[in-house]
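> here is a sequence together with a model predicted from it:
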Amino acid sequence: MTNTANADTEIRPFSVTISDAALDDLRNRLNNTRFADTVPGAGWERGVPTGYLRELTAYWAEKFDWPAVEARLGTYPQFTTTIDGQNVHFLHIRSPHADATPLLLLHGWPGTVLDFNDMIGPLTDPAAHGAGDAPAFHLVIPSLPGHGFSGPVTETGWNDGRIAHAMAELMRRLGYDGYGVHGGDHGAFIAPRIGRDDAEHVIGLHVNSLVTFPTGDPADMAALTDADKDRLARMKKFQDDGSAYMQLAGSRPNTLAQLLADSPVAQLAWIVEKYQEWTDSAKALPEDAIDRDKILATVTIYWLTDTAHSVANYYYERFHDVAMFAPQAKGTTPTGIAVFSAGDYAIRPFAEKTHNVVHWSEFYDGGHFPALEVPQLLTGDIREFFQTLPR
């Protein structure tokens, strides 16, 4: 690992500019896709239906407005810096309130910095968004190393611990001595790690989509509520019938990466399947839960930045990290956990064995992607949690 004391610590302004050639190449690939035949009558239970994928691909090629995405990103101050030899891209939006709390927001996969777009205004300037008494935040929103505009990782070893170290270094480099962290999906693994490794600076951490596992204690199992048992059963179903993507990425990332690097429609199918399966189960199609253009913005970013292989290798690093699921002491950082019914399997008695849980919320709208599905609920819960913490 590179010694950050001797590394390039410059923070450089950044703007997203994609060449016409790259966009023309994308459109040509979309228009020349060879779609797979499917078994008549097959639905989402076998993966993305070809008819749906064909229609979504045509929309992507003909109607999706990438310049509008660039313009939206351009409204935020963006920067890059080098940490541990890796380029790190981030948004840094300071609140107009001088006493605002610094907050690190961590996306997951599939996800980008744009996941938090609808939360930026309400979190940085609550008074301007109808919540005058709510706490305000200075926001740091990085593209995780190997994801999106941070670009591909340039060496092996970028696991959760190394990313947590890089994120803590980013906050130190920006001059934040005390800060909070929120994360979902990948971020729900990384945020608690930051809370452990940088406990003297992290005032609190808030997560959704936290993964919890049975403790092995019969008393814990006997105390489970019906809702807890339902979550445990859904987690078992996910492991049995929904985790193939993770097993493939975690065991053969290079093979998967070649498929995704050569075909934007493969990238689209790979990602949109997750939006279908992990969003609010009451929604029939992915775009019923998340705006179609937001889904395509995410897919386009992963395509244009050529980071599919880095994402796949991130799962490999996690699967082969001996420290990942090793027994560890209970964390001391105050922790808030938001559980969204369709996309979370977190069980409080299990969570309390390893985290200092001081705040627990359960919601019946939204799924695995609350920042995109129900941003107002996630924003409110982040506010409520941090408002209770000493600063």
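Looks like it arrived, so ask away. All values derive from a computational prediction rather than experimental measurement.
> please count neighbours and contacts with C-alpha atoms only from this point.
Will do.
> any idea how far residue 380 is from the spatially most central residue of the chain?
Residue closest to the mean C-alpha point of the chain, counted by Cα atoms, centre = their mean, is residue 108 at 1.7 Å. With the distance defined as Cα to Cα, to the nearest Å, residue 108 ends up 20 Å from residue 380.
> now swap in residue 236 and tell me
30 Å.
> how about the helices in the stretch 51-200 of the chain?
Using DSSP state H, counting those that start in this stretch, the helices found in the stretch 51-200 of the chain span residues 66-74, 117-124, 160-173, 186-197.
> return the list of helices and strands in contact with the second one.
Contacting helix 117-124 under the criterion 3 or more Cα pairs under 8 Å, 6 or more residues apart in numbering; DSSP states H and E are the following elements: strand 137-143, helix 370-373, helix 375-387.
> quick one: that helix to helix 375-387, angle?
Per axes from the mean of the first three to the mean of the last three Cα atoms, to 10 degrees, the angle that helix 117-124 makes with helix 375-387 is 30 degrees.
> just the buried positions in helix 117-124, please.
119, 120, 121, 122, 123, 124 (16 or more other Cα atoms under 10 Å).
> ok, these vs residue 256, which is closest?
Ranked by distance to residue 256 (Cα to Cα), the buried residues of helix 117-124 are led by residue 119 at 33.0 Å.
> and residue 213, how many neighbours does it have?
14 (other Cα atoms under 10 Å).
> no wait, residue 113
Residues lying near residue 113 (other Cα under 10 Å) number 23.
> if we can go back for a sec, so which of the helices and strands packed on helix 117-124 comes closest to residue 319?
strand 137-143 (21.4 Å).
> show me what the closest one is packed up against.
strand 86-93, strand 101-106, helix 117-124.
> what helices or strands is the shortest one leaning on?
Here strand 101-106 touches strand 137-143, strand 179-184, helix 186-197, going by 3+ Cα pairs under 8 Å, 6+ apart.
> here's the one I want to compare it with:
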Amino acid sequence: MSEPVRPFTLAIPQADLDDLQRRLIHARWPEHETGKGWDQGVPVARLRALVDHWRQDYDWRRCEAMLNDFGQFKTVIDGLDIHFLHIRSPHEGAMPLLLTHGWPGSVIEFHKVIGPLSDPVTHGGDAADAFHLIVPSLPGYGFSGKPEGMGWGVERIARAWAELMRRLGYDRYVAQGGEWGSAVTVSMGVQAPPGLIGVHLNMLSIMPPDLGEEIDAEEQAALAASKHFADIESAYARLQATRPQTIGYALADSPVGQAAWIYEKLRGWSDCDGEPETIFTRDEMLDTIMLYWLNNSGASSARLYWESMGSFRPMAIDLPLGYSQFPREILAPPRKWAERVFSNIIHWNNVDKGGHFAAFEQPGLFEEEVRTCFRPLRG
């Protein structure tokens, strides 16, 4: 007997919001950084400004209402409660599209594209490009359940997502993802469950087995990006992949610490010229941070790194596949590397602007990439 899909209405107890206020008011701050700008991490003045907004002006109930308006649901898959948004398009013949977020993201990173993708006519587009949208929260993230044991890596999540689509009655659909969402979507492409007809990615971790001595400029740039990530940006990943429980205590106890952990990445990985507030509003950044704070998911989200860091690797996919390279993405693989493992690339494009949080940063460009990739698969 299949588990039921049940509606979910978000209503955070006021006591939890009051507790957050107390913690923000009584936060203990470190001394001023000794380096320049963001060299040593988030500058004290920048984080104080964000936290002041959080404490004085931010309205969680606005975000809560937005999520409830989208349509939220839960269902138990493989023993775990899975939360997801489900937005049915008003247009006949809409294509079902599964969207998977990453870290430090959530279903909120897609909130700007939900309307245009599901109802393009209302947003100046063509009904032929409409999608039904299914946007799940990764296990241990957002309002999904937290695994109580090991084994919930991206391969298992991919199987769970296929079951979710089957349970919702979609027998022909496409999938999209970036960051951890990319790893999950790649795993779905490898598994090729019945009904999945194509995938689109906006991040790829892929290296050829042997570059040899002759490499071109694009390959040199890709290697440089990979080295920069390994040398400068990957400390968080190594910590979460090796000691998720240890960092979890700090993130569970301090909302300021949780905010800093995410704020730094929103700045460092987005195409914002070093100023995240030029791409995201403070409310948008705090909405994302709140989904980690309210659910106490610092440790549970980090455990995905423990489970699956090795899953960011080349894996052969024969399904139709599209890729969009946003210029400030942390990795930049050349197409020729991808062609060694993906036999059916139907879309490959270098986008003009955007970074790691593509749908969140540049919703219009993201929407066009997804539409263009999947148009040949409609019918």
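Yep, that arrived. Just so you know, these numbers come straight off a predicted model, no measurement behind them.
> please state their TM-score.
With the length set by TM-score structural alignment, normalised by the length of the second structure, the two chains reach a TM-score of 0.95; 377 aligned residues with a Cα RMSD of 1.7 Å.
> tell me the counterpart of the residue nearest to the centre of the first structure in the second structure.
Under the alignment (TM-score structural alignment), residue 108 of the first structure pairs with residue 102 in the second structure.
> ditto for residue 179 of the first structure
Per TM-score structural alignment, residue 179 of the first structure is aligned with residue 173.
> does its match really touch residue 95, like I thought?
Yes - between residue 173 of the second structure and residue 95 there is a contact at 6.4 Å, judged by Cα atoms under 8 Å.
> before we move on, the earlier item: just the buried residues of helix 117-124 of the first structure now: which is nearest residue 67 of the first structure?
residue 120 (20.5 Å).
> aligned counterpart of the closest one in the second structure, please.
Aligned partner of residue 120 of the first structure by TM-score structural alignment: residue 114.
> what about the closest residue to that match other than its chain neighbours, neighbour count?
Closest residue to residue 114 of the second structure apart from its sequence neighbours, by Cα to Cα, 6 or more residues apart in numbering: residue 133 at 7.4 Å. Number of residues near residue 133 of the second structure (other Cα under 10 Å) recorded here: 23.
> which stretches of the stretch 151-300 of the first structure form strands?
179-184, 202-208 (DSSP state E, counting those that start in this stretch).
> ok, which of these comes nearest residue 25 of the first structure?
strand 179-184 (32.7 Å).
> other SSEs contacting the closest one?
strand 101-106, helix 186-197, strand 202-208.
> redo that, cut-off 10 Å
Using 3 or more Cα pairs under 10 Å, 6 or more residues apart in numbering; DSSP states H and E as the contact test, the elements touching strand 179-184 of the first structure are strand 101-106, strand 137-143, helix 160-173, helix 186-197, strand 202-208, strand 334-340, helix 375-387.
> and those as JSON lines, adding distance to residue 229 of the first structure?
Formatted as JSON lines, these follow (distance: least, Cα to Cα, whole Å):
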{"stretch": "strand 101-106", "distance to residue 229 of the first structure": "29"}
{"stretch": "strand 137-143", "distance to residue 229 of the first structure": "35"}
{"stretch": "helix 160-173", "distance to residue 229 of the first structure": "29"}
{"stretch": "helix 186-197", "distance to residue 229 of the first structure": "22"}
{"stretch": "strand 202-208", "distance to residue 229 of the first structure": "19"}
{"stretch": "strand 334-340", "distance to residue 229 of the first structure": "15"}
{"stretch": "helix 375-387", "distance to residue 229 of the first structure": "24"}
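> among these, which is nearest residue 114 of the first structure?
Of these, nearest to residue 114 of the first structure by Cα to Cα is strand 137-143, at 9.1 Å.
> whereabouts in the second structure does that closest one align?
So strand 137-143 of the first structure sits over residues 131-137 in the second structure, by TM-score structural alignment.
> any idea how far that stretch is from the chain center?
13 Å (Cα atoms, centre = their mean, to the nearest Å).
> same question, stretch 96-103 of the first structure
Here stretch 96-103 of the first structure is found 23 Å from its chain centre; the criterion is Cα atoms, centre = their mean.
> same check, this time on stretch 213-223 of the second structure
Counting by Cα atoms, centre = their mean, stretch 213-223 of the second structure is centred 28 Å from the centre of its parent chain.
> any residues touching it, and which ones?
206-207, 211, 224-229, 330-337 (Cα atoms under 10 Å, 6 or more residues apart in numbering).
> residues contacting residue 336 of the first structure?
Going by Cα under 10 Å, 6+ apart, residue 336 of the first structure touches 182, 204-208, 355-361, 381-382, 384-386.
> trace residue 303 of the second structure over to the first structure, please.
Residue pairing (TM-score structural alignment): residue 303 of the second structure is matched to residue 313 of the first structure.
> for residue 193 of the first structure, see how far away its match is.
Here residue 313 of the first structure is placed at a distance of 19 Å from residue 193 of the first structure (Cα to Cα).
> what about those two, which has more around it?
residue 313 (26 against 21).
> so the more buried one sits right up against residue 154, yeah?
No - contact criterion Cα atoms under 10 Å: residue 313 of the first structure and residue 154 do not qualify, at 11.2 Å.
> who touches both of those two?
residue 146.
> helices of the stretch 251-379 of the second structure, start to end?
With DSSP H, counting those that start in this stretch as the criterion, the stretch 251-379 of the second structure has helices spanning 255-268, 282-293, 298-308, 335-338, 358-361, 363-374.
> turn the ones you listed into JSON lines, including distance to residue 37 of the second structure.
Output for the helices of the stretch 251-379 of the second structure, formatted as JSON lines (distance: least, Cα to Cα, whole Å):
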{"stretch": "helix 255-268", "distance to residue 37 of the second structure": "12"}
{"stretch": "helix 282-293", "distance to residue 37 of the second structure": "19"}
{"stretch": "helix 298-308", "distance to residue 37 of the second structure": "26"}
{"stretch": "helix 335-338", "distance to residue 37 of the second structure": "35"}
{"stretch": "helix 358-361", "distance to residue 37 of the second structure": "22"}
{"stretch": "helix 363-374", "distance to residue 37 of the second structure": "29"}
